[in-house]
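Peer 1: predicted model and sequence follow; I will ask about them next.
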Amino acid sequence: MADLSRRLLLMSAPAGVLAAPALAQAPLTRPIRLIIPWAPGGTTDILGRIVAEPLSQALGQPVLVENRTGASGNIGSDVVAKAAPDGQTLLFGSMSTHAMNHALMRSMPFDGVADFTPLAMLGFAINTMVIHPSVPAQTVPEFIAYARANPEKIAYASSGPGSTNHLCAALLENMTGIRMVHVSYRGGQPAVTDTVGGQTQLFFSAATQTMPHVEGGRLRLLAVTEGARWSRQPNTPTVGESVPGYEMGVWYGAFGPKGMDPALQQRLNVELNRIMAIPAIKERLGGMGVDWAPESTEAFSRRLHADAEKWGALIRRLGIEAS
């Protein structure tokens, strides 16, 4: 009787309503592993733990967050790359693992593009361009003019060769012709500390790391590196407004193994976008410097391919290798 009632309901439903039930047919029959390839407490881990409970309710199965760290995100990502494409093993990954590691590392256990099914864009970690107040520049054009007039007098900090901090500055050099000095640190904290202290003068990093120093007057915010302005700082320009074509969007995304059923892929995209739009979740992520960026699976796939090509080409051209 239940099956008959369901068939009658579907027969009587308007045509436009049938799409949602159709997406729900892919079976998920046991607890879902949500792999986070980074340590507990980081942005990706927090994202996973925020999303796990509402995703569990939507899918009708427990979603178990599992941190599998190491090798710059490769160990956890490889677990998903080699899993069955049945939706029972998912990944919350980042741009670096899927669009950069293939060029930074001499050997990779997977292809960051070909070995995954892109499910949903989860958001951008707002990435800032900050300088020490001793640098006589209030804007990106003024900074470029100063750096051009003083070649190799500006030192920029990074958390290591091939890090997003490093690549942001290398891209700026590449696109403007300025010459600076790269100072590599073991992690972001000593890099920001030395920029605050004036040992280095330029740092590109997440807003969560830099904004407390900006608000305290110890660093000067010039721009953000995304393609659009930061919703919480709408008067702060993007680097690309002064350097056309410049963009470094440090994104987080949800993936499954390659070969997932398209209906299940679309279902997960719909559910993840719905969850990320929940006001309390948007507000919490915004407080962490993460802007939600809803995309279809097709748009996310295009972004993945484009970023892998863009950053791979730059990394190879500059001869950068991960430390």
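Peer 2: Sure thing, it's come through. Numbers count the residues shown, from 1 in each chain.

Peer 1: for the rest of this, base every contact and every neighbour count on C-alpha atoms.
Peer 2: Noted.

Peer 1: in the stretch 1-150 of the chain, which spans are strands?
Peer 2: Under the criterion DSSP state E, counting those that start in this stretch, strands of the stretch 1-150 of the chain are mapped to 32-36, 63-67, 89-94, 116-125, 127-131.

Peer 1: structure two is appended below for comparative analysis:
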Amino acid sequence: MMARLNGKPAMSAAVVFAVGSFLSQPASAQDWPTRPIRMIVPAAAGGSTDIGARQVAKVMAAELGQPVVVDNKGGAGGRLGAQEAARATPDGYTLIYGNSITHALLPATSKSVNYDPLKSFAAAGNVFWYSTLLVCNPKLPFADVAGYVGYAKANPGKLNIATAGLGSGNHFSSELLSQMAGIKVTHVPYKGNAPAVQDVMGGAADCIQLSEAKSYLDGGRLKALGTTGKARDPRFPNVRTVEEQGLKGFDATWWQGVFAPAGTPSTVMAKLAAAVRKAAEDPSTKAVVFDSGFVPEYVPPAQVEKRIQADMAKFRKLATDTGIELE
């Protein structure tokens, strides 16, 4: 009920507070956006991450009524782009297309990261999840995860796995598999996935975990043993997950999402969250990212923060257990 004061209706304290909170938002925040928005993508142009980011930017722009301009800032595993975004003015006009590496793995394991994924950023939501495939040279004498594990146990240290480099996502995922399976596999770090997969196909290395493996599998140049996520890769519905093949609890699912610098006004964050959700749920998005192995799924900010906390704990423990040291 609304109270009356001197014969006139008086607003309740709750209403006064709500109105005051709204009016306290800067006019620029209430009107946001009134100009183009910059979205830093911590990866090189042309790759799968860039393709996903540009689709998200396209849908967000249509939803917000202003261009969302992709700015590729690769380097140092993504930390350079993340560090730049963390320092940006929190007005909603600089965003970052973050991921499991920039917002969980690196902050948990690298000494040179100078931002906190939970304190330096505000999540607008995740848009995609994806897994990798454990793929090997077709000449190797096994065809599934059980065979991989059995071969490694029978030949300690003989089997090797190529990765995109020390501390890369597929390095951590490979170490997690070895740890949970109780095997010893030799790590061979490369400067990126491209030279690593070439050596696996040529026989100089044995196996690798990849997300973009379809062309190699279709051509018979690699064989898939399993997928690393909690669910099967939609591109390869007949390839079982590692967990389905007996390694209970194994999960190396990766994600991508949109973040703003901490302190961005709540009105802006609400609009951003709605636009990010639209990008994940837009029918065109699934078709654009299908070949990259990305699965559209909107995850709201509170759940994103919980996922970051859980992933950081997992990566930190894995680094300690396996002796992975990153600068």
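Peer 2: Arrived safely. This structure is a prediction, so every number in the text was calculated from the model and none was measured.

Peer 1: hang on, the earlier thing: in CSV, list the strands of the stretch 1-150 of the first structure along with mean neighbour count and distance to residue 160 of the first structure.
Peer 2: Output for the strands of the stretch 1-150 of the first structure, formatted as CSV (neighbours: other CA atoms under 10 Å; distance: least, CA to CA, whole Å):
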stretch, mean neighbour count, distance to residue 160 of the first structure
strand 32-36, 23, 22
strand 63-67, 19, 23
strand 89-94, 26, 17
strand 116-125, 26, 19
strand 127-131, 27, 16
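
Peer 1: in JSON lines: those strands, plus distance to residue 300 of the first structure.
Peer 2: Converted to JSON lines, the strands of the stretch 1-150 of the first structure look like this (distance: least, CA to CA, whole Å):
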{"stretch": "strand 32-36", "distance to residue 300 of the first structure": "19"}
{"stretch": "strand 63-67", "distance to residue 300 of the first structure": "23"}
{"stretch": "strand 89-94", "distance to residue 300 of the first structure": "12"}
{"stretch": "strand 116-125", "distance to residue 300 of the first structure": "6"}
{"stretch": "strand 127-131", "distance to residue 300 of the first structure": "19"}
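
Peer 1: now do the same end-to-end measure for stretch 162-177 of the second structure.
Peer 2: By CA to CA, to the nearest Å, the extent of stretch 162-177 of the second structure from end to end equals 14 Å.

Peer 1: run the chain-centre distance for that stretch.
Peer 2: 15 Å (CA atoms, centre = their mean, to the nearest Å).

Peer 1: where does that stretch end up in the first structure?
Peer 2: With TM-score structural alignment applied, stretch 162-177 of the second structure matches the range 157-172 in the first structure.

Peer 1: again with stretch 112-121 of the second structure
Peer 2: The alignment places stretch 112-121 of the second structure over residues 107-116 of the first structure (TM-score structural alignment).

Peer 1: what's the match for residue 45 of the second structure in the first structure?
Peer 2: Using TM-score structural alignment, residue 45 of the second structure pairs with residue 40 in the first structure.

Peer 1: before we move on, the earlier item: can you list contacts of the match of stretch 112-121 of the second structure?
Peer 2: 74, 78, 81, 97-99, 101-102, 255-259, 304-305, 308 (CA atoms under 8 Å, 6 or more residues apart in numbering).

Peer 1: over to stretch 46-63 of the first structure?
Peer 2: 28-34, 36, 40, 64-65, 92, 271-272, 275-276, 281, 285.

Peer 1: recalculate using a threshold of 6 Å.
Peer 2: Applying CA atoms under 6 Å, 6 or more residues apart in numbering, the contact partners of stretch 46-63 of the first structure are 31-32.

Peer 1: next one: it to chain centre, how far?
Peer 2: Remark: stretch 46-63 of the first structure is offset 19 Å from the chain centroid, using CA atoms, centre = their mean.

Peer 1: how about that stretch: buried residues?
Peer 2: Buried residues in stretch 46-63 of the first structure, defined by neighbour count with 16 or more other CA atoms under 10 Å: 47-55, 59, 61-63.

Peer 1: take those residues and lay them out in CSV including distance to residue 198 of the first structure.
Peer 2: Below are the buried residues of stretch 46-63 of the first structure laid out as CSV (distance: CA to CA, whole Å):
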residue, distance to residue 198 of the first structure
47, 33
48, 36
49, 37
50, 37
51, 39
52, 41
53, 44
54, 45
55, 45
59, 51
61, 51
62, 49
63, 45
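
Peer 1: biggest separation within those, which pair?
Peer 2: 47 and 61 (18.5 Å; CA to CA).

Peer 1: next, count neighbours for the residue in the first structure that residue 147 of the second structure lines up against.
Peer 2: Using TM-score structural alignment, the equivalent of residue 147 of the second structure in the first structure is residue 142. Residue 142 of the first structure has 14 neighbouring residues, counting by other CA atoms under 10 Å.

Peer 1: burial check on the closest residue to residue 142 of the first structure other than its chain neighbours, number of neighbours?
Peer 2: Nearest non-adjacent residue to residue 142 of the first structure, counting by CA to CA, 6 or more residues apart in numbering: residue 136, 8.0 Å away. By other CA under 10 Å, the residues close to residue 136 of the first structure number 11.

Peer 1: kindly provide the distance from residue 136 of the first structure to residue 203 of the first structure.
Peer 2: 15 Å.

Peer 1: with residue 12 of the first structure instead?
Peer 2: 60 Å.
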